[in-house]
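# Just need the structure, nothing else, for what follows:
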Amino acid sequence: MSEHPLPASREASRRAGDDGDSQFRLLRERRFAPFFWTQFLGAMNDNVFKVGFSSLVTFQAARFSGVDPNTAAFLISAIFILPFVLFSATSGQIADKYDKATLTRLVKTFEIAVMLVGGAGFMLHSAPLLYVCTFLMGVHSTVFGPVKYAYLPQHLKSSELVGGNGLVEMGTFVAILVGTIVGGAAAGLAAHGATLLAAACLAFALIGRAVSGFVPKSEAPQPDLRINWNPFSETWRNLALAREDRTVFLSLLGISWLWFVGATFLTSFFNFAKDVLSANPDVVTILLATFSIGIGTGSLLCEKLSKRRVEIGLVPLGSIGISVFAIDLFFASHRIPPAGHLLDVGEFLAVASHWRILADLFLLAMFGGFYSVPLYALIQSRSQPTHRARIIAANNILNSFFMIVSSLMALGLTSLGVGIPGIFLVTALLNVVVAAYIYSLVPEFLLRFLAWLLVHTFYRIRLVNAERIPRRGGAVLVCNHVSFVDAIVIMGESPRPIRFVMDHEIFHARFIGWLFRHVKAIPIAPAHEDAALLERAYDACGRALEAGELICIFPEGKLTRTGEINQFRRGVSEILLRRAAPVVPMALGGLWGSVFSRDEGGRVPRPIRRGVMSRLTLTVGEPLDPADATPEHLQRVVSALRGVRK
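So this is what the prediction gives:
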């Protein structure tokens, strides 16, 4: 293939075609498909083994001496997670130092050996051997985790990252579903169940190793890295790397919290089915299938809802849905009368109240997809490539810690007599508290949520040349000022955080001032009101540009009262005197005449309904050299970008 760049028209056409393609096209491409099926088979095999083991010790406890069926599922989960705590730091270094395709093949070879141990445990009904296999499968997943999530940004474009992560999340939970069905069905065969489990686990490991041979080469981002084999000091160093970017670190905590919630639900399903729903193991498969399909649906919808961008505004939406439907699950299940016998699938589905439980599980999981996919994509896009795998390793360390705490919490609540529905309720309420805490620390999530809600509920926005907003480095964004929601719209369409220059009175408003302070808005005042504050604002803008940040200023200095663009002031010129940077002109059209503007006849846009009054346009111009960014020239450029539509 030629290395010469495409002509501009052809390149634009190719990019437009890519944007219109479905994320499923990646499943036809070698850069993604072998990797996807390798991780799919690994996740499926994990669950064939764990579900088979959990089902046998829950429903056939007599065949495994010394095993408590009430706590076995939580113990299996804790043992599987333990290697993540011990070896994630080392795994992250290995993934940054070596080719990921080679590591993938080594991991899949190791899986074959592990499944030979597990097969022996099933054949001999040996709980100790099966616990050892559980630990070794945890080692397998620990090593593969940093490889998996660091692989994607090496082989996918930024516009494909959300779709690729969505496919991986969907594939993982479909694999969980298939593994659950296979593991549960095999374990349900009293005579030959253990033999079938042993054969299936080994067969899937062999197939996974064969598929991994097609994973393309992935250059090591830091081949000269010296590995620190001390897991404790390296764990601390990885967490320190993650903390360098506050948003990334809090995103890691957010993902880890989701694993806390997910682990609580998934490990409770066996006892939930048996003790609460009076159902047999086949109903566990229905519960897990519903959960898996829900999170797969949410993961796939993320690309459409986010317009192929890393849209962290979906994260608060996801956390709200998780809590709402988890609380409803408590009310739907905590007073179900015992059936007197274990219901089969047909009997279970014949009860109307059980459909509410399935709906809650599906919607809870779907909102979990909205929550997780943007966070994974955010971490991948904002982490430095040279130590991205170690950031993922830090994520795995935190995930494992949170899942272990989840298991301990469930064990503690169970010992206090709290039933499974009560555990669900406690988890839902904790989710409210944790979500509120994280969003108070990083209001960027909430602001992006407000922007996403505004645009998707009331408006349809048309972006023109949005790729001209720089993805790296400092720049000054300049836009006309039409309404009170201009900043929200611009922020919602930017690939990066923006520091807005805003009126000091709004910045210090009683109720929303904390939000503006946390997103590092820059307060400004006219010289006749507070000359010192004006100078501090210009200096703050200069420091922000020097640090490589985006700042946005509305040079009119006030909202338009007529819909026409007011005269641009010299604020941009004063900022550029402190620090020279590219100036990106932008224009908003379509907000004049809405209730958010100063139009006396302003109307409230109708939710959902699409029409002329619901269309917005954000047009981005070519970046200007600082020397050309005079107030007069900027006003002419912004006016031309806006056109006749106000």
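
# contacts and neighbour counts: CA atoms only from here.
OK.

# Helices of the stretch 501-646 of the chain, residue ranges please.
Along the stretch 501-646 of the chain, counting by DSSP state H, counting those that start in this stretch, helices occupy 504-507, 513-518, 527-546, 571-578, 631-642.

# Next, the structure of the following sequence, for comparison with the previous one:
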Amino acid sequence: MAYNQFELLRQRRFLPFFVVQSLGAFNDNVYRQAIIGLLASIGLSASQQSLYTNLAPALFILPFFLFSATAGQIAEKLEKSRLIRITTTMEIVIMSVAAVGFLLQNMPLLLVALFGTGLQSALFGPVKYSILPSVLKPEELTGGNGLVEMGTSISILIGMFAGGLIFELAGSHGPETAATAIVLLAIAGNLVSRMIPPVDAGMPDLKVNINPIPESRRVMALAKKQPAVRNSMLGVSWFWFFGTMLTAQMLTYAQVNLGGTASLYLLPLALFSIGTGIGSLLCEKLSARTVEIGLVPLGAFGMSAFLLDLYFARPDAAVATGLTLAEFVRAPGSLRIMIDFTGIGLFAGIFIVPLFALIQSRTPKQEISRVISAVNIQNAMFIVLAAIAGIALQMESFKVGDTVVPMPGLSIPQLFLCLAIANTLVAIWIFTIVPEFLMRFLSWVLVRALYRLELHGIEKHVPDEGPALIVCNHVTYMDALILSASIPRPVRFVMYYRIFNIPVMRWIFRTGKAIPIAGAKEDPEIMRKAFDAVDAALAEGEIVCIFPEGALTKDGQIAPFKGGVEKILERRPVPVVPMALRNMWTSMWSKRDGRLARMRVPRRFRAHIQVVAGEPVPGREASAAALEARVRALRGDAA
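Okay, here's the model as predicted:
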């Protein structure tokens, strides 16, 4: 039976954690929406309601600035299931205080509890994402993150609906109902947390520094050591900027531009959340169970495309007003708007899941909680910036003393247009400074368009960290791209310099830091530089892939392996992973059909091919002949 990511929901290593984090997200939103319901029910003035509704988000986000760095250290030091039990116990205490606030209809007390929920979320955030690499296999990381993002999105959505309905359905008993609901949900989360199996601490001897300012600087520096992780963090924070800017406009957008009642804003929010959940789940299928950061550009440009279409779908205020949900759905043009919101969410899910999976897979396990805390600090900054930018861009002017300063005064559709353009520019910038993102995207598109790819043993035998040499048979001009799309870690390919210099492909190979090589008789200087580059890459803990046959096969059979692999291992005896490409001889760009026929679309367009990895061989025991035998066995008769 084929693997399905939903199998994780039947396993104790994942299910209790998934339920706990979903209940937490659900309870937070029930609580926040119930506060809004209470504000409407106790008859506060419009100015008082505005004060509380603007103060509430600030109180919730403030703990992320103050305590995230400390939370990352604690999550690194403590056994993770124990920390989750501590945080869910905190939730019971905080929600008990909130319950008293509801019963007394005391807004200051409710805001104190809201600050407490922010504190609890800041403590839970690092362990939420750092636990996944410890309990999931590398090939399950994308699927597990997809489930977590889906669970969070749907829990937030249902929590908003449930919290918003409490005071409508319960009437005069709304405060009692809200108080009971949030405490029971907190207790349920704590009970489920006790089923989470123990997960070792990342760094039990770590000394916790509670001073937030120097420690925040320290964890930010720690997170920025690797360019790919640093820019994945930037991508995650941009996602929160984008989402905050988009969702903060929903209430006004629903009334002014969609012509609906105040409650209609829940429809675009629901569609966005559902789309995000679907996109998150699709990531595992699209990535073939690897951490495929090539999906990130796809997600970014998809978000921009649907947001741009949303602007053109309704650029002005609606003609009708006061539409109910059913009336809006039946109105002309509404289907396009609903598809746009769903599409934005879907590609947002495709964008965010690989970024989190990359951060988890590329960060040492003894540092990951602190790196996630750095992500949370940066996210909080971007959320605040998004809120300020959303308000500023819609202002027509403001006064500084006696001077009136003009402002853009954008409508909400115009704001969406600016956000779509900004999202595209930010995506291009990120992919420019970290070409690996764009290179993986191009590899992913080419390989998935031209082949049906099946992987075996990659996640089991390719090491998650440290140096390794990969040896593989060489069948087509696409072999390096196929392997780079199959292996979750960046790979330095050693390839014949004439293939390296193929137009268009050259840019991809150069961006991927491929190493061109020539024969000793053809160009000894290129060969010397190639071996030096291979040794330097292995010394840096990278993966290097060579094709020991030295050339493409001319008859579909594996040629004898040359001694270059032994020369590499003499200098640096790293583990060697034998790999085989199967069913490639009759696919695109092999030499089977001759030089002229190679450039036309062959008979086996989208051929079903396989990449198979075998058990690593210690470098000191490997020889060209032994590795050749292993690759032959892996390929079998599937030439």
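
# Any idea what the TM-score comes out to?
Here the TM-score for the pair of chains, by TM-score structural alignment, normalised by the length of the second structure, is 0.88; 622 aligned residues with a CA RMSD of 3.0 Å.

# coming back round to it: how about TSV for the helices of the stretch 501-646 of the first structure, with distance to Arg388 of the first structure and mean neighbour count added?
Shown next, in TSV, are the helices of the stretch 501-646 of the first structure (distance: least, CA to CA, whole Å; neighbours: other CA atoms under 10 Å):
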stretch	distance to Arg388 of the first structure	mean neighbour count
helix 504-507	36	16
helix 513-518	26	16
helix 527-546	24	17
helix 571-578	34	18
helix 631-642	39	18
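
# among those, which is nearest Pro555 of the first structure?
Minimum separation from Pro555 of the first structure across these (CA to CA) falls at helix 571-578, 6.4 Å.

# equivalent range in the second structure for the closest one?
Under the alignment (TM-score structural alignment), helix 571-578 of the first structure falls on residues 564-571 in the second structure.

# check the fit of the matching stretch onto the first structure and give the mean distance.
Once the two are superposed, stretch 564-571 of the second structure sits an average of 2.6 Å from its aligned residues in the first structure (mean CA distance after the TM-score superposition for the first structure).

# residues in contact with that stretch?
Contacts made with stretch 564-571 of the second structure from outside it, assessed by CA atoms under 8 Å, 6 or more residues apart in numbering, are listed as Phe531, Val534, Asp535, Ile546, Pro548, Gly619, Arg620, Ala622, Ser623, Ala624.

# chain center to it, what's the gap?
Averaging C-alpha positions (CA atoms, centre = their mean, to the nearest Å) puts stretch 564-571 of the second structure 38 Å from its chain's average.

# What about the residue mapped onto Asn165 of the first structure from the second structure, how many residues nearby?
For Asn165 of the first structure, the aligned position in the second structure is occupied by Asn145, per TM-score structural alignment. Look at Asn145 of the second structure: counted by other CA atoms under 10 Å, it has 26 neighbours.

# Does Asn145 of the second structure touch Val353 like I think?
Yes. Using CA atoms under 8 Å, Asn145 of the second structure makes contact with Val353 at a distance of 6.0 Å.

# among the helices of the stretch 501-646 of the first structure, which is nearest Glu347 of the first structure?
helix 513-518 (51.8 Å).

# what's the matching residue for Lys97 of the first structure over in the second structure?
Per TM-score structural alignment, Lys97 of the first structure is aligned with Lys77.

# Check the offset of the host helix or strand of Val404 of the second structure from the chain's centre.
If you go by DSSP states H and E, Val404 of the second structure is part of strand 403-406. With CA atoms, centre = their mean as the basis, strand 403-406 of the second structure stands 41 Å off its chain's centre.

# For Leu417 of the second structure, what is the corresponding residue in the first structure?
Leu417 of the second structure maps onto Leu425 of the first structure when the alignment is built from TM-score structural alignment.

# Now do that match against Gly601 of the first structure, distance only.
47 Å (CA to CA, to the nearest Å).

# In terms of neighbours, single out the busier of the two.
Leu425 (19 against 11).
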